[in-house]
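Visitor: Here you go, sequence then predicted model.
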Amino acid sequence: MSHRGGEVPRLEAVEGVIENDGSIPLYRHPADESPPLHPFTPTVSLIAQAVSKVVNHPVNHVLIQHYRSGNDYISEHSDKTIDVVRGSNIVNVSIGAQRVMFLRRKKDLSPTRYAQRIPLPHNSVFVMGLNTNPEWLHGIHRDNHPVKTKSDVETAFGGERISLTFRRIGTYLTNDSSLIYGQGAVGKMREEARPVINGIPEESQKLIDAFGKENHESLFDWDDAYGQGFDVVNYTV
């Protein structure tokens, strides 16, 4: 996956539940281009079932990220919720070497930017509370510590980690990816599906600006920023 003209510092794949009519769950976030969505594999499907029991609601989308070593990271951010069913939880499952999740208060909440460090051990589940994403940024920093100073859990599995972030998505593309509908689109129902917008810089910039607000504002107004819906899928600015 690429972002701002360069490859992201980790490997990524996307899987999800394809609807009976072929509709595909769509999760939009700042990226020049996202991987194609494939159906849940049997293993991922089993993990998704376990996650659903933890949060008491179904999940239909997973972003799989491979942190190949301590050099791979993800910058601090808030998850973009235009397509995430409102009131649902975001869940991260960690497999492999332990990394640390950093949570940092958004700047408009506290000038001191309080931070927390949360270890993510092998086979652990991290549930993003409904108030956490609006008020805190989260990320995994690059780990440049010498190998000899790391613990066994940090060097396990050759230092590699697989991250699976499960979401309940309420926005969909039709099976040929030509139409969009649902929570984050202009047309909210399947029969109201509208053509996907690509290659129109003005429309892309509006959505990117809304993403920026969610990343920086603790009192982010979802209805004001996203409520009207966006039919942009690939961003051109």
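Guide: Structure's in. What do you need?
Visitor: Every contact and neighbour count from this point should use C-alpha atoms.
Guide: Will do.
Visitor: contacts for stretch 66-83?
Guide: 9-12, 26-29, 102-103, 133-134, 136-144, 158-163, 169-171, 183-184, 211, 214-215, 222, 226 (CA atoms under 8 Å, 6 or more residues apart in numbering).
Visitor: Any idea how far apart the tips of it sit?
Guide: 23 Å (CA to CA, to the nearest Å).
Visitor: Put this next to the first one:
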Amino acid sequence: MLLDGQLHYYPSLLDPQQADILYQQLLQEIPWQTGHVFIYGREHLIPRLQAWHGDPGISYTYSGKTLRADAWTPTLANLCQQLNQLLGLQLNAVLCNLYRNGNDCMGWHADDEKELGENPQILSISLGAERDFALRRQGSSRQSGTLRLANGSLLDMRPGMQNHWQHSLPKRARIQQSRINLTFRTLYN
């Protein structure tokens, strides 16, 4: 338990062999795409591949783009169902990111879009290469800490975290392996 209980980290939700099998399934099963975002009125390619899956009619808007959910793949649907049963949640969508190597990254942000409600809970599964998850307080420009996300780990960003903290996945040039990150969430459309 970290950040006064707003962040829970489980380094071995899956054993390494399970995580590797799941990684390979998702690498083949998900229709990975190059995404775009609007920053300061200009469109930019995002430095990773992504996919958005969820229940019918679910859409998600961030950085000036609206994503309409593709149907669940069998593996993603199974994972979502297991997480809902395990934690008593009603997750209905997942944002999938494929970081091809250490040059792919995610900038500072909080998952605080209106579709997520006032105090979203977001579950993040990491598969593949270990990467740093950087944290800083909302309104600060200084990084407060880093958590190394292991293959097969689960990061539970509890209600309230997105209101007080920002996070990023910084570049790490020495990392040559890829990583899949699945962020399950509940959207209210």
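Guide: Done, it's in. Only a predicted model underlies this, so the values are computations on that prediction, with no experimental measurement involved.
Visitor: Helices - which of the contacts of stretch 66-83 of structure 1 land there?
Guide: Asn133, Pro134, Phe211, Glu214, Asn215, Trp222, Tyr226 (DSSP state H).
Visitor: Go ahead and confirm Trp136 of structure 1 touches Arg105.
Guide: Yes. Counting by CA atoms under 8 Å, Arg105 is a contact partner of Trp136 of structure 1 at 4.4 Å.
Visitor: the more surrounded of the two?
Guide: Of the pair Trp136 of structure 1 and Arg105, Trp136 is the one with more neighbours under other CA atoms under 10 Å, namely 25 against 22.
Visitor: what do we get in structure 2 for that one?
Guide: By TM-score structural alignment, Trp136 of structure 1 lines up with Trp165 in structure 2.
Visitor: Ser52 of structure 1 now?
Guide: Aligned partner of Ser52 of structure 1 by TM-score structural alignment: Asn84.
Visitor: so its match, which of the three states?
Guide: Following DSSP: H, G, I helix; E, B strand; the rest coil, Asn84 of structure 2 is assigned to helix.
Visitor: so the most centrally placed residue in structure 1, which of the three states?
Guide: Here the mean C-alpha position of structure 1 is nearest to the C-alpha of Asp79 (CA atoms, centre = their mean), at a distance of 5.6 Å. Judged by three-state DSSP, the three-state class of Asp79 of structure 1 is coil.
Visitor: residue in structure 2 matching it?
Guide: Looks like Asp79 of structure 1 aligns to Asp111 there (TM-score structural alignment).
Visitor: Quick check: the gap between that match and Leu123 of structure 2.
Guide: Counting by CA to CA, the gap from Asp111 of structure 2 to Leu123 of structure 2 is 12 Å.
Visitor: can you check Lys171 of structure 2 too?
Guide: 22 Å.
Visitor: What of Asn151 of structure 2?
Guide: On the measure of CA to CA, Asn151 of structure 2 and Leu123 of structure 2 end up 15 Å apart.
Visitor: shared neighbours, Asp111 and Leu123 of structure 2?
Guide: Counting by CA under 8 Å, 6+ apart, no residue touches both Asp111 of structure 2 and Leu123.
Visitor: re the thing from before, so which of Lys171 and Leu123 of structure 2 has more stuff around it?
Guide: Leu123 (21 against 17).
Visitor: Now check structure 1 for the residue matching the more buried one.
Guide: Match for Leu123 of structure 2 (TM-score structural alignment): Val91.
Visitor: Which helix or strand contains that match?
Guide: If you go by DSSP states H and E, Val91 of structure 1 is part of strand 90-96.
Visitor: Which part of structure 2 matches stretch 182-200 of structure 1?
Guide: Following TM-score structural alignment, stretch 182-200 of structure 1 has no partner segment in structure 2.
Visitor: tally of neighbours for Lys107 of structure 1?
Guide: 16.
Visitor: Now do the same for it: its match in structure 2.
Guide: Per TM-score structural alignment, Lys107 of structure 1 is aligned with Gly139.
Visitor: repeat for Val125 of structure 1
Guide: Match for Val125 of structure 1 (TM-score structural alignment): Leu154.
Visitor: Now that match. Nearest residue, chain neighbours left out?
Guide: Sequence neighbours aside, Ile125 is the residue nearest to Leu154 of structure 2 in space, at 4.7 Å (criterion: CA to CA, 6 or more residues apart in numbering).
Visitor: Hmm, Met157 and that neighbour touching each other?
Guide: No. Ile125 of structure 2 lies out of contact with Met157 (CA under 8 Å); the separation is 11.2 Å.
Visitor: the strands in structure 2, which residues?
Guide: 7-10, 33-39, 42-54, 59-62, 65-68, 93-99, 106-109, 122-128, 131-137, 145-149, 153-157, 165-169, 179-185 (DSSP state E).
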